[in-house]
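# Take a look and give me a structure for this.
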Amino acid sequence: MCMLPRTMNSNPSNHRFCRYARSITKQLGTMRILRPKLSLQWWLTATAMIVATTLCAHILWDTVFAVDAGNAASLRKMNIQHDEYAQTSPDVFLQNETEFRWEKRNIAESNAKDISSSTAAKRLQKRRDWMQSVCRHLHHTEPVSKTARDSFNYFFDQRAAVCPIPKSGSSTWRKHLRIVNGGPHPSVPIYDDLRLIKIQKQPIKKIIKQLEQMPKIITVRHPLTRLVSCFRSKFNNGMPLRSYSPKREETLRKKRAGFTWPENFFAFWLPALIANDLLPQNYHRELNMTSPLNPDIRYNTSVYTAIYWRTRPRINFNQFLKLVITSHKEGKANAHWDTYYNRCSPCRFNYDFVTQIETLQDDLRYVFSVLKIPSSASLDENSSRNRHKTFRDFKKFKWLPKTMLADLKEIVWPDLQMFGYRWPSILD
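You can find the predicted model right below:
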């Protein structure tokens, strides 16, 4: 009912106003009812759309990454099963992470005290298979005749051969050989064994045929840690080299065979001085010599003594590596830093056992049990060496010039790939 003042009720227009007011009031009442209903419907719709969008996003995300994970798993499976490599560039082998995972796993297993023979057998078999797969694609001519005649030692009664590599457990192998073969005395070089000399005098074809018919062992280590070991041993870890003392030399020779002071000067120190231009110019004239000093000539001890007191040699790590690289380029690498494939021809002689310094004791325990070699696997001529500081050794190469590092990588690359080692990532 439209409530108007009494003065307005008698006017017909006032009735129209009341009808209009009632109409407006009715419409407003309807809107008050519909507004909460429309508002609630809108919020429910919006919420449903957000939930649906989130679910779709999650499904799409999981689908994409599941496909990627499936592809990665398939790729890893292909890498493991695929042992034929169409390329031999360093990058191809170094990027193949999958093939090296077994090495890390087996090194961890070998540190256990109660390692089983089956684990050692599998580890050694994998190394052998890996070496053979790399050899199939490594186009390199190995000095087979030189290796057969000069590099092998023998356990004569067991008819087994080993190729000792300097700075890769060779001292330990010499000790095993002396124990098992009954000599020679530690003061006598192992290569002076009369039985070994008799074998070496045979025709080369006969030597190779004999080697092919007997089990063969090779021991290696990471090529870069081997270089660091050589630097510490032969160049006194960068400290001043010792002077000549006849009494000291005589005492040492009575105890054990090894490099004498003049032999060290001839094999290591003089070549390093010449390769790094550390000798005074025309110094040979001071020594009353008609021609410059030649690292290939073995001089009298007095010449080396004069050079020592004139230069007081001290070779740092970079200078040592310059000698290594120069000697390799000239084809005159010393046995202490020559490559494994040059020293032992692993692609020509199908080695039955590939042992490594990093797991040497466990490897030898298995090898000695199989070949019936009566020696203790725990014997270690250099037991003081720390085999768990490889990262510290790698850091010594970090400050090399890039050109020198590239030359060094080219030299050690075949050894790295053949024996399952990796180029350190900190050097890239």
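# From now on I want contacts and neighbour counts done on CA atoms only, so please keep to that.
OK.
# Which parts of the stretch 51-200 of the chain are helices?
Using DSSP state H, counting those that start in this stretch, the helices found in the stretch 51-200 of the chain span residues 90-94, 98-110, 117-135, 144-146, 170-181, 194-200.
# Show the residue spans covered by the strands in the chain.
Assigned by DSSP state E, the chain shows strands spanning 153-155, 160-163, 216-220, 353-356.
# What is the third one packed up against?
Judged by 3 or more CA pairs under 8 Å, 6 or more residues apart in numbering; DSSP states H and E, strand 216-220 is in contact with strand 160-163, strand 353-356.
# First-to-last residue distance for stretch 100-119?
17 Å (CA to CA, to the nearest Å).
# Buried ones in it, by neighbour count?
Across stretch 100-119, burial judged by 16 or more other CA atoms under 10 Å covers 100, 103, 106, 109-110, 117.
# repeat for stretch 174-181
Buried, per 16+ other CA under 10 Å, within stretch 174-181: 174-181.
# go on, stretch 418-428?
Neighbour-count burial for stretch 418-428 [16+ other CA under 10 Å]: 418-423.
# Let me have those in a markdown table, adding distance to residue 362 as columns.
What follows is the buried residues of stretch 418-428, written out as a markdown table (distance: CA to CA, whole Å):
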| residue | distance to residue 362 |
| --- | --- |
| 418 | 21 |
| 419 | 17 |
| 420 | 18 |
| 421 | 19 |
| 422 | 22 |
| 423 | 25 |
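# Go through those and name the one nearest residue 356.
In terms of CA to CA, no member of the buried residues of stretch 418-428 lies closer to residue 356 than residue 419, at 8.8 Å.
# that older thread, let me have the helices and strands packed on strand 216-220 in TSV, adding distance to residue 66 and mean neighbour count as columns.
Conversion of those to TSV gives the following (distance: least, CA to CA, whole Å; neighbours: other CA atoms under 10 Å):
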stretch	distance to residue 66	mean neighbour count
strand 160-163	49	21
strand 353-356	39	22
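# Distance to residue 413 for those strands - can I get that in TSV?
As requested, these are exported to TSV (distance: least, CA to CA, whole Å):
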stretch	distance to residue 413
strand 160-163	20
strand 353-356	17
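# now the other sequence, so there's something to compare against:
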Amino acid sequence: MFKKKCIAIAIGYMALFGIFVLMKLNLDIKAIFVSYTTRIVPKDLMPQMPGTTIGFVQELNNRRRKTIKEFCAGSEVPALNETITRWSNMEVNSRPRIFYSDSMKLIVCDTPRCGTNRWRNLMLIMDGHLPGYEAGPDDNFGMSKKNNFVWSKFNPKTESQTNDFGDKLHNYYKIMITREPLQRLVSAYREKLETNANGFYSGISKKIHSAVNPDSPSGLATFEEFIDYILSTKRRIELDPHWKPFSELCDPCNINYDYIAKTETLHDDSQVITGNIGISRDRIHNSTEYGRLQDGKSELYRKYYLVLDIKKRDAIFKYYKDQYDMFGYDYPDFISTGEFSKLG
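Predicted coordinates for the structure are as follows:
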């Protein structure tokens, strides 16, 4: 009897010890998860996780919009019609790259290499310019420029059209999409300049190569030549849209965008946006496509920059640094840790 009692007591202690171990393990797992989400993965770039709520995503957008307002606080925002008049005195390619849909009451700033093709395509379909199918990228842009591009439809030098455009800017739901700035450069280079796949841009690639290295044989631009070409361009507004900074494409200091989406979180962002404009997310979002952005792209894009010397890496980062600050991206880890070690 005594022996059985001792065994029972031992089993009880073992059970208590087991519960303690499980509780400790659970706490450790939670600690690891908290550490992961707060230190390793920037909160603003977290991919969708089970349990992500609409409220959490909306709060991210509020933080992004607040960051832009704080960045732009140094300059007083003029009246909307004054801004439109200022745009009218600029070359069309220097004005905000705005597409709109009357049927959806939606405005999208087109930021190439960030996933805006699908939005332009949806506008064409919803406004009756496409019979329910997807156009290829070239057809998409050509048709969108004809039917949905603001500057193809409005003459901002006339008062009535300025007022009409101002009403749309004030009342339509406005979105823009960003992407990690230097990663976007690699995407643009690989897609447009690295090969002869695109006839128009392969011509630009050869011109960049000749301009940077005039004494070398003709050929396509290397990535380093591409970077040198960008660094030699003093007025960023003159850059091609595929590598022009977001602030030059969308003028977010003068357009109060309702939603600032990011390519890295578009799975969640699109759910909120489509809910706000009253369409199904299936009309715009391909989770597989955007999921691929998380698979190996970060390491791939770093390899392009690591072939550059540290001074050139710092220089190209400094060229786009305001985009990191304005849109809340962490600085890349391949720049010098001296001058750029602190955020902000």
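# picking that back up, minimum distance to residue 265 of structure 1: which of the helices of the stretch 51-200 of structure 1 has it?
Across the helices of the stretch 51-200 of structure 1, closest to residue 265 of structure 1 is helix 170-181 (CA to CA), at 20.7 Å.
# what's the matching range in structure 2 for the closest one?
Under TM-score structural alignment, the counterpart of helix 170-181 of structure 1 in structure 2 spans residues 116-127.
# about what we covered before: looking at the buried residues of stretch 100-119 of structure 1, which one is closest to residue 385 of structure 1?
Proximity of the buried residues of stretch 100-119 of structure 1 to residue 385 of structure 1 (CA to CA) peaks at residue 110, which lies at 17.9 Å.
# Next one: the residue lying closest to residue 260 of structure 1 once chain neighbours are set aside from residue 261 of structure 1, what distance?
Spatially, and ignoring its direct neighbours in sequence, residue 260 of structure 1 is nearest to residue 249 (6.7 Å; CA to CA, 6 or more residues apart in numbering). Here residue 249 of structure 1 is placed at a distance of 7 Å from residue 261 of structure 1 (CA to CA).
# How about residue 143 of structure 1?
Distance from residue 143 of structure 1 to residue 261 of structure 1, by CA to CA: 30 Å.
# who are the neighbours in contact with residue 180 of structure 2?
Applying CA atoms under 8 Å, 6 or more residues apart in numbering, we find residue 180 of structure 2 in contact with 324, 329.
# rewinding a little: generate a markdown table for the buried residues of stretch 100-119 of structure 1, with distance to residue 271 of structure 1 as supplementary columns.
Shown next, in a markdown table, are the buried residues of stretch 100-119 of structure 1 (distance: CA to CA, whole Å):
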| residue | distance to residue 271 of structure 1 |
| --- | --- |
| 100 | 37 |
| 103 | 37 |
| 106 | 40 |
| 109 | 42 |
| 110 | 40 |
| 117 | 45 |
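# with those in mind, which one is nearest to residue 138 of structure 1?
For these, the closest approach to residue 138 of structure 1 (CA to CA) belongs to residue 100, at 18.2 Å.
# How about the closest one: what's its closest non-neighbour residue?
Nearest non-adjacent residue to residue 100 of structure 1 (CA to CA, 6+ apart): residue 420, at 6.3 Å.
# again with residue 208 of structure 1
Distances taken as CA to CA, 6+ apart put residue 148 closest to residue 208 of structure 1, at 6.1 Å, once the chain neighbours are dropped.
# so the one you found sits right up against residue 205, yeah?
No - at 9.3 Å, residue 148 of structure 1 does not count as touching residue 205 under the criterion of CA atoms under 8 Å.
# out of these two, which sits in the more crowded spot?
The neighbour count for residue 148 of structure 1 versus residue 205, taken as other CA atoms under 10 Å, is higher for residue 148 (24 against 11).
# That one: what's it in contact with?
Taking CA under 8 Å, 6+ apart, we find residue 148 of structure 1 in contact with 204, 207-208, 211.
# Can you tell me which of those residues has the most neighbours?
Of all the contacts of residue 148 of structure 1, residue 211 has the most neighbours under the rule other CA under 10 Å, reaching 21 neighbours.
# residues touching the counterpart of that one in structure 2, list them.
Correspondence of residue 211 of structure 1 to structure 2, assessed by TM-score structural alignment: residue 169. By CA under 8 Å, 6+ apart, residue 169 of structure 2 lies in contact with 107, 255.
# do you know how far residue 169 of structure 2 is from residue 99 of structure 2?
Shown here: residue 169 of structure 2 relative to residue 99 of structure 2, a distance of 11 Å by CA to CA.
# can you list residues touching both of the two?
Counting by CA under 8 Å, 6+ apart, the contacts common to residue 169 of structure 2 and residue 99 are residue 107.
# quick check: stretch 9-26 of structure 1 aligns to which part of structure 2?
Across structure 2, nothing matches stretch 9-26 of structure 1 (TM-score structural alignment).
# can I assume residue 166 of structure 2 is in contact with residue 80?
Yes - counting by CA under 8 Å, residue 80 is a contact partner of residue 166 of structure 2 at 6.5 Å.
# What is the neighbour count of the alignment partner in structure 1 of residue 320 of structure 2?
Mapped onto structure 1 by TM-score structural alignment, residue 320 of structure 2 lines up with residue 412. Using other CA under 10 Å, residue 412 of structure 1 is surrounded by 18 other residues.
# Next: the one 4 residues further on.
Other residues lying near residue 416 of structure 1 total 21 when counted by other CA under 10 Å.
# gap between it and residue 61 of structure 1?
Residue 416 of structure 1 is 40 Å from residue 61 of structure 1, by CA to CA.
# what does residue 279 of structure 1 give?
Distance of residue 279 of structure 1 to residue 61 of structure 1, computed by CA to CA: 68 Å.
# Of the two, which one has the most company?
For residue 279 of structure 1 versus residue 61, neighbours defined as other CA under 10 Å are more numerous around residue 279 (18 against 11).
# Wait, that one touches residue 311, no?
Yes - taking contacts as CA under 8 Å, residue 279 of structure 1 lies within contact range of residue 311: 7.1 Å.
# what residues are shared contacts of those two?
Common neighbours of residue 279 of structure 1 and residue 311 (CA under 8 Å, 6+ apart) do not exist.
# picking up where we left off before, quick one: which of the helices of the stretch 51-200 of structure 1 is nearest residue 379 of structure 1?
Residue 379 of structure 1 sits nearest to helix 170-181 of all those, at 7.2 Å, using CA to CA.
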